[in-house]
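Q: Okay, sequence plus prediction incoming.
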Amino acid sequence: MSDVILESKITCPHCGHAQVDTMPTDACQWFYDCAGCGKVLEPHAGDCCVYCSYGTVKCPPMQQDRACCC
């Protein structure tokens, strides 16, 4: 099994602002405040968290083919 990547770049679909963040390993992040435009991002239907919807890397549980953290 490969190592889990903990950093993901989230890109806001509203303004295009991108920011690299460290993902939590013990909880899902359902909301994310964009530092560019201030909009609150929420996961797409079927995704467990904002990293799975807007990030360059899926959340740690999804990387490990485990059930989502929610």
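A: Yep, that arrived. Numbering: from 1, shown residues only.

Q: hey, let's count contacts and neighbours off CA atoms from now on
A: Noted.

Q: OK, contacts around Asp21?
A: Glu7, Ser8, Lys9, Ile10 (CA atoms under 8 Å, 6 or more residues apart in numbering).

Q: which is the next helix or strand following the helix or strand containing the last one?
A: Using DSSP states H and E, Ile10 falls within strand 7-11. Sequence order places strand 18-22 as the next helix or strand after strand 7-11, per DSSP H and E.

Q: this is the comparison structure:
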Amino acid sequence: MVKWIALAGVLMVIAALFYLQAMDSLSTHAVIATILGVFFSVLLGSGLFSLSFFSDKSGHDDEVSGTTTRRDD
């Protein structure tokens, strides 16, 4: 699964670099910022989605479902 997420990150970086090249705004700093920003954003977003699905499937969300209801003690 991690290989597919990393591959998606690399493909997004390549697509962003092609876009920057087409717009003629490709400097060294822009390339470095694009590579780091796009790649780590894709990894972070995919990781957070994976954690939310894992949390839902494992039942961790069921334990805190009644926290917003008012209790009469």
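A: Arrived safely. Since this is a predicted model, take the numbers as computed values, not measurements.

Q: Let me see the TM-score of these two.
A: The TM-score (TM-score structural alignment, normalised by the length of the first structure) is 0.28; 33 aligned residues with a CA RMSD of 3.3 Å.

Q: Spell out which helix or strand contains Leu36 of the second structure, please.
A: With DSSP H and E as the criterion, Leu36 of the second structure is inside helix 28-58.

Q: so how far is that helix off the chain centroid?
A: 3 Å (CA atoms, centre = their mean, to the nearest Å).

Q: which helices and strands sit right next to it?
A: helix 2-22 (3 or more CA pairs under 8 Å, 6 or more residues apart in numbering; DSSP states H and E).

Q: middle-most residue in the second structure, spatially?
A: Gly45 (1.3 Å; CA atoms, centre = their mean).

Q: quick one: contacts for it?
A: Gly45 of the second structure neighbours (CA under 8 Å, 6+ apart): none.

Q: The same query, at a cut-off of 10 Å, please.
A: Ile5, Leu51 (CA atoms under 10 Å, 6 or more residues apart in numbering).

Q: From Gly37 of the second structure, how far off is it?
A: 12 Å (CA to CA, to the nearest Å).

Q: what angle do the helix holding Leu36 of the second structure and helix 2-22 make?
A: Between helix 28-58 of the second structure and helix 2-22, the angle comes out at 150 degrees (axes from the mean of the first three to the mean of the last three CA atoms, to 10 degrees).
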